[in-house]
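Visitor: need a 3D model of the following:
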Amino acid sequence: MSVRLVVENQRSYFQKDYTRPINFRIRQLRKLKNSLKHNEKIILDALYKDLGKSKMEAYMTELSVVYQELNEAIKHLKTWAAPKKVKSGLMTMPAKSYIYQEPYGVTLILSPWNYPINLTITPLIGAIAAGNCVVVKPSETSPHCSAILEKILNYTFVEEYVHCLPSQTPHDEVNYQNYDYIFFTGSTNVGKEIMSIASSNLTPVTLELGGKSPAIVDETANLEIAARRLVWAKYINAGQTCVAPDHILVHESVKSQLVEKLKDEIKLNYSHAENKDDYPKIINDKHFERLSKLLDEPGLFGGEINKAARKIAPALLVDSDFSSPAMDEEIFGPVLPIISYQSLDDLIVKQRQLAKPLATYIFTENQATANYLLEKLSFGGGCINDCLMHLTSSSLPFGGVGASGMGNYHGKASFNTFSHSKSILKNTSKIDIPIRYLPFNQAKLKILKRIFS
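Guide: As a prediction, the model looks like this:
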């Protein structure tokens, strides 16, 4: 069946109001959860085949997040979807004001290869919770996971409601349809293309992109904790994480100490990682070759290569600066440049010259420093004295700003993303205050000025 026909059938299904009842939505979310649980083994196998993720890492970074989102939506959906009474102004007396949440209609989710289960199902939860129909297009770069997603989703749902396209479906055939909402996760360049295509139909979009997310370590930081958390966050999924620390900015007075602690953490947890079964691989040859070229920089620690397995051991570039080749674009791999700074103001000037990142991580024991950096730097979200963990909270909307994206999701934010907020004022016909009607005269003007001044 063509993509055009899928969209037409979904629009017809949506217009019959099948997806609007809250109990229907909750049943679909429960069906999705049961299907995922029933297929856990083949999901974990697919993640290993595509990315080399161990079962522990795959469950932690993919399925546990999805289950949490499902549980949150199932538990709170009735509250999220209920009309909200809001304050009415003096102008509207005696009317009452409400906000209704309504679904957009037929939505498109374009998901990436790096966390193929998590980053497909999590927005899908929001779309279902909000009462939409959904077309899903997974990435052809992670073929095993995409095949599993297609199998699970198309078995669980009727295609008029939720349909997963084959990952090899031509992009133009998918993208050039008249959707009511598009949710895209991927690179900034492709995000620009999606936004351009959506603009032809004035289709609203959420773009979850990426960028060069810095980790800032000042002279007061607990260096042992910082090193442990930075190494974990950078090298999970072999650095193929949109919010991984892209580079470290460390105060020059503690740089050598931090570097040694980073090396100790790598030696402890990633010795001979390039030969280990439970260390993820680079997704394809193209990315492997791109990352391998970054290892030619001076000051390299680690970075051993297993070309046959397409694995690169954790690497530090300890002599980097803002002009280094590794700073030209988002690294998206297990290579970590380390740049020293002298003052916070110099750091802020340099970091502001880069595009606004998806995340920023600040390691400091000085609350004033943390607050100063939060005020001066613009980024999607982040952590103080940690990395990545803001993603795990369904209470924190996740999304970018500027070149790192627009819109957000997770928890209630996912429901809001896929819902239109419809503002309704309910008045009475029993009282009719005449001041708004003609004739307009000085007496009425004086009354208005007395009320609103």
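
Visitor: switch to C-alpha atoms for all contacts and neighbour counts from now on
Guide: OK.

Visitor: the stretch 251-400 of the chain: helices as residue ranges?
Guide: Taking DSSP state H, counting those that start in this stretch as the criterion, the stretch 251-400 of the chain contains helices spanning 255-270, 285-294, 344-352, 367-376.

Visitor: quick one: closest of those helices to Y161.
Guide: helix 285-294 (35.7 Å; CA to CA).

Visitor: please identify the deepest-packed of the helices of the stretch 251-400 of the chain.
Guide: helix 255-270 (a mean of 17; mean count of other CA atoms under 10 Å).

Visitor: could you tell me how far it lies from the centre of the chain?
Guide: Distance of helix 255-270 from the chain centroid (CA atoms, centre = their mean, to the nearest Å) equals 29 Å.

Visitor: what helices or strands is it leaning on?
Guide: Helices and strands touching helix 255-270, by 3 or more CA pairs under 8 Å, 6 or more residues apart in numbering; DSSP states H and E, are helix 223-235.

Visitor: following up with a second sequence; could you model it the same way so I can compare the two?
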Amino acid sequence: ALEPVSGALAAGNVVVVKPSELAPSTAAFLAANIPRYLDPKAVKVILGGPEVGEQLMEHRWDKVLFTGSANVGRLILTKAAKHLTPVALELGSKCPCIVDQLDSKRDRQIAVNRIAGAKWSVCAGQACVAIDYILVEEKFAPILIELLKSTVKRFTATPECMAKILNTKHFQRLSNFLDDDRVARSVVHGGSVNQKTLTIEPTILLNPPLDSDIMTEEIFGPLLPIITGKEDRRYY
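Guide: Next up, the predicted model:
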């Protein structure tokens, strides 16, 4: 989300940065350190919650860039329309991984290691570049699932290895995905949750209903649906 700042400054612009209130430590770090290394007249860091964001959008800006949820993105667009301010939005979406070949043992493990790293890694899938779900030919699904199970066990040998969910609200959102009986029946690995520690076990699901919330919303967490299809690849 900070990448556009460098381009804006290089083009001679003044920038106002409003970090997310959901990451207060990062926001405080930016507010304390950006003025130390950049001209405070050129870059301002404003801290606060949604009410601060709304106040900022009352002003006439030359350009607004927002990274976050679609719901907040709609509000940004509505506010910007008042001044006809150009807006760039980077919002959540579904990010599939397509697995179309698992012929050799070497290729299988390489693919699974990359999937596990891109899905769970250090932030439990809470990244916009994380894999959201997998598309795979039906015949490869059993092999893929078993390899993922064994790899996940290596990656998360102890509870301390599991990254926490960002906050209680997001934890509840992810838990609600699994509370759907149709989705719960599709769990083939994991599925345990701990609200006290805000941890959710890396979870693999096989063919959850395509109209369920887990398949229509960005997951942004350690839940990994696998959707199978026939060899003709029309499901791609």
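
Visitor: one step back: including distance to Q68 of the first structure, could the helices of the stretch 251-400 of the first structure go into CSV?
Guide: Shown next, in CSV, are those (distance: least, CA to CA, whole Å):
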stretch, distance to Q68 of the first structure
helix 255-270, 28
helix 285-294, 31
helix 344-352, 34
helix 367-376, 28
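
Visitor: what's the counterpart of E160 of the first structure in the second structure?
Guide: Applying TM-score structural alignment, one finds that E160 of the first structure aligns to K41 in the second structure.

Visitor: which stretches of the stretch 51-200 of the first structure form strands?
Guide: 84-86, 96-103, 106-110, 133-137, 162-164, 181-185 (DSSP state E, counting those that start in this stretch).

Visitor: against the second structure, where does the third one fall?
Guide: Pointing back at strand 106-110 of the first structure there. Under TM-score structural alignment, there's no match for strand 106-110 of the first structure.

Visitor: one more: the last one?
Guide: The alignment of strand 181-185 of the first structure onto the second structure (TM-score structural alignment) covers residues 63-67.

Visitor: buried stuff in the matching stretch?
Guide: Buried residues in stretch 63-67 of the second structure, counted by 16 or more other CA atoms under 10 Å: V64, L65, F66, T67.

Visitor: can you lay out these as a markdown table showing distance to T158 of the second structure?
Guide: Output for the buried residues of stretch 63-67 of the second structure, formatted as a markdown table (distance: CA to CA, whole Å):
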| residue | distance to T158 of the second structure |
| --- | --- |
| V64 | 43 |
| L65 | 40 |
| F66 | 37 |
| T67 | 33 |
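
Visitor: and which of those residues is nearest V99 of the second structure?
Guide: T67 (28.8 Å).

Visitor: apart from its chain neighbours, what residue comes closest to that closest one?
Guide: Residue nearest to T67 of the second structure in three dimensions, not counting chain neighbours: E90, with 4.6 Å by CA to CA, 6 or more residues apart in numbering.

Visitor: remind me which helix or strand that neighbour belongs to.
Guide: Applying DSSP states H and E as the criterion places E90 of the second structure in strand 87-91.

Visitor: with the first structure overlaid, report how far that strand is off on average.
Guide: For strand 87-91 of the second structure, the mean deviation from the first structure after alignment is 1.5 Å (mean CA distance after the TM-score superposition for the first structure).
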